[in-house]
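1. sharing a model prediction with you, sequence too.
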Amino acid sequence: MNHGFVVWFPHFCAKIVINMPSISQKGQLMPESPIRKLVPYAEEAKKKGVKVIHLNIGQPDIKTPQVALDAVKNNTLEVLAYSRTEGSETYREKLAAYYAKNDIHVSAKDIIVTTGGSEALAFTMSTVADNDDEIIIPEPFYANYNGFATAVGVKVVPVISHIDSNFALPPIEEFEKLITPRTKAILICNPGNPTGYLYTREEIKKLAEIVKKHDLFLIADEVYREFTYDGKEHYSILQEEGLENHAIVVDSVSKRYSMCGARIGCLVSKNETLTKTALKFAQARLSPPTYAQIASEAALETPQSYFDQVKEEYVGRRDLLIQELKKIEGVKIGVPQGAFYCIVELPIDDSDAFAQWLLEEFRLDNETVMVAPAAGFYASEGHGKNQIRIAYVLDKENLKKAVHILKEGLASYIG
């Protein structure tokens, strides 16, 4: 059906109906990114000479390993050709060796290299679910899960976790209540974006039992594996025995090596039928980018000292952030155990309006902050309206300044 809009010509007392093709319902349902939708307001503030401190997006300021940059810079390719659909064999072999160092034992044939973790998630959803099938996800969750699900016609069924329990895994009984004949998988992010929560080995085992009991897939987004704090260790679903046919891991170089622009990720599973099916979706997009694979392969040579230093830096930033946020009256904080995000509950009704107000109207010494309203990280209507996500990807000086601006802005907003 075509839809139109009316144009009035008042001097002639006439109207003309202009028809136009209709947009898909899927397109209309596609959610805006809560992280990026405020960008126009930030850009407008910058045009006016305002310094905007970004707490809204997980773009680390950590330097990319030089070995990865040099691999591209010094490459002597004469033809920038397609790679294999599943990614270059040498890269996948080295990825398998990387996983083995982390006590995850897979082979190159269990790995499909993708254009970012995003494509790995999209391939996974398309492989395990048909239109109107369901995937259960503890919320709050990475906002783009909503977008990926909408794009492939899958329904997200949320099970809520709470800031009062620091976003721990909801009781298994809550999952069981939501399982229907259309349920195909449970999806977790570990460590979590946006919460920074790190699932324990016991929680992974509980999830393993429920997916085996109901014959479901267990999908784990493990892109922040290296960043765990307070002596806690990451436990992958691929380490859990008996999950060989159920476990699917989504991974990426973006955060691990501060290589967000490389857009290289992967899908990892020991389920041969699943990987063969996902490969068909990968063939439809031909291949992942060649230069980015070269950089990602070289990045695997990054020494452990790099991660030790990065982890130490993030722990320091987290501790400073929590310390400064606690000085703000009326806030509630989810303490991250991994990744580099924090959910903060504010004494306001609408964090979308507050975040936009900060960019449009509030200035402290001609500076302001940009935060991510948290409602977009929930699928349940009305949840997260008084929460924001902070990405602590700034150095400590700027992080401290940003929280001070947030504190003053909040006081002014509440009035």
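-> Everything's here; your move.

2. all contacts plus neighbour counts: C-alpha atoms, from now on.
-> Fine.

3. so who does the residue nearest to Gln387 when sequence neighbours are not counted touch?
-> Spatial nearest neighbour of Gln387, excluding adjacent residues (Cα to Cα, 6 or more residues apart in numbering): Glu345 at 4.2 Å. Counting by Cα atoms under 8 Å, 6 or more residues apart in numbering, Glu345 touches Val331, Lys332, Ile333, Asn386, Gln387, Ile388.

4. from these, which two are the most distant?
-> Using Cα to Cα, the two most remote members of the contacts of Glu345 are Ile333 and Asn386, lying 12.0 Å apart.

5. now the contacts of Glu345: which count as buried?
-> Lys332, Ile333, Asn386, Gln387, Ile388 (16 or more other Cα atoms under 10 Å).

6. okay, those residues in TSV with distance to Ser236 and secondary structure next?
-> Output for the buried ones among the contacts of Glu345, formatted as TSV (distance: Cα to Cα, whole Å; DSSP: H, G, I helix; E, B strand; the rest coil):
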residue	distance to Ser236	secondary structure
Lys332	29	strand
Ile333	26	strand
Asn386	32	coil
Gln387	29	strand
Ile388	28	strand
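
7. here comes the other one, which I'd like you to weigh against the first:
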Amino acid sequence: MELSKRAREIQASPIRKLNPYANSAKKRGIKVYHLNIGQPDLPTPKEMLKAYHEFSDEVLEYGPSQGLDIYREGLVKYYGNLGIELKVDDIIVTTGGSEAITFAMMVVCEVGDEIIVPEPFYTNYNGFATMAGITLIPLTTYAENGFALPGNSVIEAKISPKTKAIMLCNPGNPTGTVYSREEIFRIADLAKRKGLYFISDEVYREFIYDGLSHTSVLEVPDFEENAILVDSVSKRYSACGARIGCIVSKNKEIMSSVLKFAQARLCPPTVDQLVANAGIYLPETYFEQLKVEYQSRRDLVLSELEKIPGVICKKPEGAFYVFAKLPIEDAEDFIIWMLKEFQIDNETVMAAPGDGFYATPGLGKNELRLAYILCKEDLKKAMYIFQNGLAEYQKLHIGKASS
């Protein structure tokens, strides 16, 4: 007997696959600073947790496949506050942003079709694409120029008869890149001319720094038939375990088809939708404080990285990740070595190896992603360990590349 092609080919998460090494270190009594995963340490708002405690229905019933009306109405208010006018039927609630992305891929693509996506990209896009039976066509961007999008001619060269969509994450995971209004409109214009959908992953919308602003794909005029937005509450409310996301489009044919996918999986989590709905009514000061905190964490990590000779890392403008190119050959080997061999005061650091964020084989081997999701005191310790560990690793590997 043989497993399916998708079972054989689906990628192990580079964010989580090194967990056995971290768990082994912990069993040896070593504290591990987890900079490998985007799990914020800030408390989930009390107003949201209160919704869990106040749920009193005697039966936890199935909810509507498209999501609870009260929550979809809340989302209309949320997006309305951003200047995006929607109707309730433009929104379908999903089980996390992951399901929203998978639904978006499946609704626009046949098996064997293609979606163009800038790399490095959120690693689980690979897994979602494999499950959907489609191919991601990478549009390589580079640390040296801040992972900027290439010109239209480069993008158009990637378009084939099988291309059905262009997908962007804005702000970007893992790069922290924030695409300007001009860039979003440029990609939208290209997608419209070529008859492609534009899937926009906007889960890090609230995490934008240095006075920059976010542009949603839903702000592009006369683009309703092409635009698909995917979203999630995980990051903005520090509620990753709630597993509530949504897919949004004014294209009625898309939403009608997505609803059938939603019906097939029955319904998203009921109580978690009530919790997510409570988040919509948080004061604006919540996000203002969030942004100040994460920008200060970013500045700390960036300043420490800039002290390391040979590291290439442009200042990320959004999200809460730094994607850095290191002066070594194999970042994954370095991370494993840190977890197995290197500690300071019985503490070490874990990061996510960079090659898993690419679709092009061979790229990202000397890159890694650091998530600045710990308090500044812990980040300072973690970066000190990281700096010293990298220096020691380099000493151990001098001359190995040429031997």
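-> Yes, it's here. These numbers come from a predicted model, not from an experiment.

8. drop the TM-score for these two in here.
-> The TM-score (TM-score structural alignment, normalised by the length of the second structure) is 0.97; 395 aligned residues with a Cα RMSD of 0.7 Å.

9. quick one: map Ile210 of the first structure onto the second structure.
-> When the second structure is aligned by TM-score structural alignment, the residue opposite Ile210 of the first structure is Leu190.

10. which helix or strand contains its match?
-> helix 181-194 (DSSP states H and E).

11. returning to what we had before: burial of the match of Ile210 of the first structure, as a residue count?
-> 17 (other Cα atoms under 10 Å).

12. contacts only, for it.
-> Applying Cα under 8 Å, 6+ apart, the residues near Leu190 of the second structure are Asn152.

13. residues contacting the spatially most central residue of the second structure?
-> By Cα atoms, centre = their mean, the mean C-alpha position of the second structure lies nearest to Asn173, the distance being 4.4 Å. By Cα under 8 Å, 6+ apart, Asn173 of the second structure lies in contact with Phe121, Tyr122, Ala319, Tyr321.

14. apply 10 Å and report the result again.
-> 38, 119-123, 201, 203-204, 318-323, 357, 369, 371 (Cα atoms under 10 Å, 6 or more residues apart in numbering).

15. which of those fall in strands?
-> Judged by DSSP state E, the subset of the contacts of Asn173 of the second structure located in strands is Glu119, Asp201, Tyr321, Val322, Phe323, Arg369, Ala371.

16. name the single longest helix found in the first structure.
-> Across the first structure, the longest stretch assigned as helix under DSSP state H is helix 304-325.

17. run through the strands of the stretch 151-300 of the second structure in chain order.
-> Secondary structure of the stretch 151-300 of the second structure (DSSP state E, counting those that start in this stretch): strands at 163-169, 197-201, 227-232, 245-248.

18. so what corresponds to Asp70 of the first structure in the second structure?
-> Asp70 of the first structure maps onto Lys50 in the second structure, by TM-score structural alignment.

19. doesn't Val275 make contact with that match?
-> Yes: the pair formed by Lys50 of the second structure and Val275 meets the contact definition of Cα atoms under 10 Å, at 7.9 Å.

20. more neighbours: which of the two?
-> Val275 (24 against 12).

21. which one is the more buried one nearest to, not counting chain neighbours?
-> Nearest one to Val275 of the second structure, counting by Cα to Cα, 6+ apart, is Met48 at 4.9 Å.

22. what about the one you found, how many residues nearby?
-> By other Cα under 10 Å, the residues close to Met48 of the second structure number 21.

23. could you do Lys5 of the second structure as well?
-> Neighbours around Lys5 of the second structure, by other Cα under 10 Å: 11.

24. now Arg6 of the second structure
-> 14.

25. can you list the residue ranges for helices in the second structure?
-> 5-9, 19-27, 46-54, 69-81, 96-108, 124-132, 152-156, 181-194, 252-264, 270-280, 284-305, 331-341, 376-396.

26. show me what the fourth one is packed up against.
-> In other words, helix 69-81 of the second structure. Here helix 69-81 of the second structure touches strand 91-94, helix 270-280, going by 3 or more Cα pairs under 10 Å, 6 or more residues apart in numbering; DSSP states H and E.

27. winner for burial among those?
-> Greatest average neighbour count among these goes to strand 91-94 (a mean of 27), per mean count of other Cα atoms under 10 Å.

28. which positions in the first structure sit opposite it in the alignment?
-> Counting by TM-score structural alignment, strand 91-94 of the second structure falls onto residues 111-114 of the first structure.

29. that stretch vs the second structure, average distance?
-> Compared with the second structure after fitting, stretch 111-114 of the first structure deviates on average by 0.3 Å (mean Cα distance after the TM-score superposition for the first structure).

30. compare the helices of the second structure and give me the one nearest Ile228 of the second structure.
-> helix 96-108 (7.4 Å).

31. mean neighbour count added to the strands of the stretch 151-300 of the second structure, as JSON lines?
-> What follows is the strands of the stretch 151-300 of the second structure, written out as JSON lines (neighbours: other Cα atoms under 10 Å):
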{"stretch": "strand 163-169", "mean neighbour count": "24"}
{"stretch": "strand 197-201", "mean neighbour count": "26"}
{"stretch": "strand 227-232", "mean neighbour count": "26"}
{"stretch": "strand 245-248", "mean neighbour count": "26"}
